[in-house]
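Colleague: Predicted structure and sequence below. I'll ask about it afterward.
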Amino acid sequence: MRPLTIIGNWKMNGSLAANQQLIEELLSSKDFLANLQGVRTGLCVPYPYLSQVSQLLAKSSIACGAQDVSDHPNGAYTGDVSAKMLQDFACQYVIVGHSERRQFHQEGDGLVARKAKACLQANITPIICVGETEAEHDDGKTLTVVRRQLQAVLDLLQGQIASCVIAYEPVWAIGTGKVPTPAQAQDVHRELRLQLAKFDDEAASKVAILYGGSLKPDNAKDLLAMPDIDGGLVGGASLNAKDFLALCQACK
């Protein structure tokens, strides 16, 4: 059985004081801790807060993660952070290929695949994001786009895909309040799993495929009830303890 997974992506938000308050609220909630049983959870935070957050989460079942990584192990790459460095902060997850990285930093499919490989070489689980823009969605190119993005990863990682997490994030839904119907999201997730199965049938049965894009407590239950949706990659709702708790509850 694939593990249910809820990963928070704080994006470029947070402060030392706000981070501590949020995590203390989560860890002090008996309801939250009870609902973690059988659900993998993690918080992917900005680089400056990795030390603080990893220490705050150290004795909990919530994993600490980063939002990006370099595809290089070291060297003259000013501003980059290597997977080896992230190991020092007990990072268990790293988001790669998020649509905001693809859009604002022009990251292509090949670079995303190399970043995923760098994570695996450091024993960190990459959360590999795929998703179409609104124009691509309107043109009926959703499956063409996500298949291409996933195929680049499959071609490079070969037999390592079982150690990854995939996240389908329709770009037109991220932070907009627009959400595909559960059936529409399930169609994409099913196609991604079928693509995985053509490459590695055993891996396809194990890889968690998350949904992201305006995922909130009021729509999560229906989305997470779909057979090929194994959890969520959560943006704004992960900055609110009550909302993050509700999303974990929706996995039950």
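Modeller: In hand now; what should we look at?

Colleague: Please count neighbours and contacts with C-alpha atoms only from this point.
Modeller: Will do.

Colleague: Return the distance of the residue of the chain positioned farthest from its centre relative to Ser82.
Modeller: What lies farthest from the middle of the chain is Ala76; by Cα atoms, centre = their mean that is 28.1 Å. Distance, Ala76 to Ser82, by Cα to Cα, to the nearest Å: 12 Å.

Colleague: before we move on, what about Tyr93?
Modeller: 13 Å.

Colleague: quick one: which of those two has more around it?
Modeller: Using other Cα atoms under 10 Å, the more surrounded residue of Tyr93 and Ser82 is Tyr93, with 26 against 20.

Colleague: what about the more buried one, which SS state?
Modeller: For Tyr93, the secondary structure call by DSSP: H, G, I helix; E, B strand; the rest coil comes out as strand.

Colleague: Return the set of buried residues in the lengthiest helix in the chain.
Modeller: Secondary structure of the chain per DSSP state H: the longest helix is helix 182-199. Using 16 or more other Cα atoms under 10 Å as the test for burial, helix 182-199 gives 182, 185-186, 188-190, 192-193, 195-196, 199.

Colleague: I'd like those as a markdown table, with distance to Asn240 appended.
Modeller: Below are the buried residues of helix 182-199 laid out as a markdown table (distance: Cα to Cα, whole Å):
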| residue | distance to Asn240 |
| --- | --- |
| Pro182 | 24 |
| Ala185 | 25 |
| Gln186 | 27 |
| Val188 | 28 |
| His189 | 27 |
| Arg190 | 30 |
| Leu192 | 30 |
| Arg193 | 31 |
| Gln195 | 35 |
| Leu196 | 34 |
| Phe199 | 38 |
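
Colleague: What segments of the stretch 101-250 of the chain are strands?
Modeller: Along the stretch 101-250 of the chain, the segments classed as strands by DSSP state E, counting those that start in this stretch run 125-130, 165-168, 209-211, 231-234.

Colleague: Presented hereafter is structure B, for comparison with structure A:
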Amino acid sequence: MKTYIFANWKMYLDFDESNILANALLLEKIDFNKIELALFPSALALREMTMVLNQTELKVGAQNVNWNPKGAYTGEISAQMYKDVGCKYALVGHSERRHVFGETDEDVRKKIEACLEADLIPVVCVGETKEDKDEGKREYRLKKQLMRAFENLDLANKEIVVAYEPVWAISKAGVGEACSAEEADDVHGWIKNELKQYTDKAIPVVYGGSANEKNVVSLLAQEMIDGVLPGNASTKFETFISLIKEAEKVS
């Protein structure tokens, strides 16, 4: 299995900055036999990037989707529309969507179904808050999120990825403290075991939550961690290419 690196650029980079960074990455010698690299730019930059990256090994993903295929949904973009412009992946249930914009587990489930219908690979984000962690409710929160996402969902011949992103570890403007590699590995193992009740397939689980060029080796050296979902660390060329090169060493 390749190591997944999913770069969530959030609302950090504008149109020009996104394309400059994508083109800079194209000039680098990245071992795509080891790395599955996908960029998640803003919706405005996405179309240009899919055109530039078409026929390359760099993939593109959407940061969010609407579960409706079409209709009177002002400001929204459907999973099928993202697929039509060349996306391979879509983030679903990111903690910022859940906690800033009020998305529910039910919303996340509908978005997963829309992605699968459109042949987009959903990157399903789950994670506990600091309050959950402090109160010993991590497993309760993760179990609930996974159940609402996958219960009675036909995953035969479907690809999905799960991202574990502890909400308390996610950086803002580059400030954040990642979960320790050992703790993250334990949680990833627990998630993988939990997923067995929903599918016989091995589902990759990646880590998001202040993943950066300094901790990526220790994270990826763990048995249960299949990749990383960096945010701020992926928005600057120097730190991002360093993260990629470090990941290659342990992939």
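Modeller: Sure, I can see it. Computed from a predicted structure; not experimentally measured.

Colleague: TM value for the aligned chains?
Modeller: Their TM-score after superposition, calculated using TM-score structural alignment, normalised by the length of the second structure, is reported as 0.93; 245 aligned residues with a Cα RMSD of 1.5 Å.

Colleague: Tell me, how many residues neighbour the residue nearest to Trp9 of the second structure when sequence neighbours are not counted?
Modeller: Spatial nearest neighbour of Trp9 of the second structure, excluding adjacent residues (Cα to Cα, 6 or more residues apart in numbering): Pro41 at 5.3 Å. Pro41 of the second structure sits with 28 neighbouring residues when counted by other Cα under 10 Å.

Colleague: ok now do the residue in the first structure that Pro41 of the second structure lines up against, which residues does it touch?
Modeller: Mapped onto the first structure by TM-score structural alignment, Pro41 of the second structure lines up with Val45. Counting by Cα atoms under 8 Å, 6 or more residues apart in numbering, Val45 of the first structure touches 9-11, 53, 64-67.

Colleague: Let's have the strands of the stretch 101-250 of the first structure in a markdown table, adding mean neighbour count and distance to Gly140 of the first structure.
Modeller: What follows is the strands of the stretch 101-250 of the first structure, written out as a markdown table (neighbours: other Cα atoms under 10 Å; distance: least, Cα to Cα, whole Å):
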| stretch | mean neighbour count | distance to Gly140 of the first structure |
| --- | --- | --- |
| strand 125-130 | 26 | 16 |
| strand 165-168 | 24 | 16 |
| strand 209-211 | 28 | 19 |
| strand 231-234 | 28 | 24 |
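
Colleague: and of the ones you listed, who's closest to Pro3 of the first structure?
Modeller: Nearest of these to Pro3 of the first structure, taken as Cα to Cα: strand 231-234 at 8.4 Å.

Colleague: Show residues contacting the closest one.
Modeller: Identification of contacts with strand 231-234 of the first structure by Cα under 8 Å, 6+ apart yields 4-9, 167, 208-216, 224, 251.

Colleague: now the helix or strand harbouring Cys44 of the first structure, how far from the chain's geometric center?
Modeller: Counting by DSSP states H and E, the element that carries Cys44 of the first structure is strand 39-45. Relative to the centre of its chain, strand 39-45 of the first structure is centred 9 Å away, using Cα atoms, centre = their mean, to the nearest Å.

Colleague: same question, stretch 212-226 of the second structure
Modeller: Taking Cα atoms, centre = their mean, one finds the center of stretch 212-226 of the second structure at 15 Å from the center of the full chain.

Colleague: The first structure: matching residues for that stretch?
Modeller: Using TM-score structural alignment, stretch 212-226 of the second structure corresponds to residues 216-230 of the first structure.

Colleague: Which of the residues in that stretch are classified as buried?
Modeller: For stretch 216-230 of the first structure, a neighbour-count test (16+ other Cα under 10 Å) marks 216-217, 220-221, 223-226, 228-230 as buried.

Colleague: now do stretch 5-25 of the first structure
Modeller: Buried residues in stretch 5-25 of the first structure, counted by 16+ other Cα under 10 Å: 5-11, 14, 19, 22-23.

Colleague: contacting residues around the counterpart of Glu159 of the second structure in the first structure?
Modeller: Superposed on the first structure with TM-score structural alignment, Glu159 of the second structure falls opposite Ser163. Taking Cα under 8 Å, 6+ apart, we find Ser163 of the first structure in contact with 120, 125, 207.

Colleague: The first one contacts Pro126, doesn't it?
Modeller: Yes. Using Cα atoms under 8 Å, Leu120 of the first structure makes contact with Pro126 at a distance of 7.1 Å.

Colleague: so which of the strands of the stretch 101-250 of the first structure gets nearest Lys30 of the first structure?
Modeller: strand 231-234 (21.3 Å).

Colleague: Return the mean post-superposition distance for the closest one against the second structure.
Modeller: Compared with the second structure after fitting, strand 231-234 of the first structure deviates on average by 0.7 Å (mean Cα distance after the TM-score superposition for the first structure).

Colleague: and the stretch of helix or strand Gly65 of the first structure belongs to, which residues are buried?
Modeller: When elements are assigned from DSSP H and E, Gly65 of the first structure belongs to strand 62-66. Neighbour counts over strand 62-66 of the first structure (16+ other Cα under 10 Å) mark 62-66 as buried.
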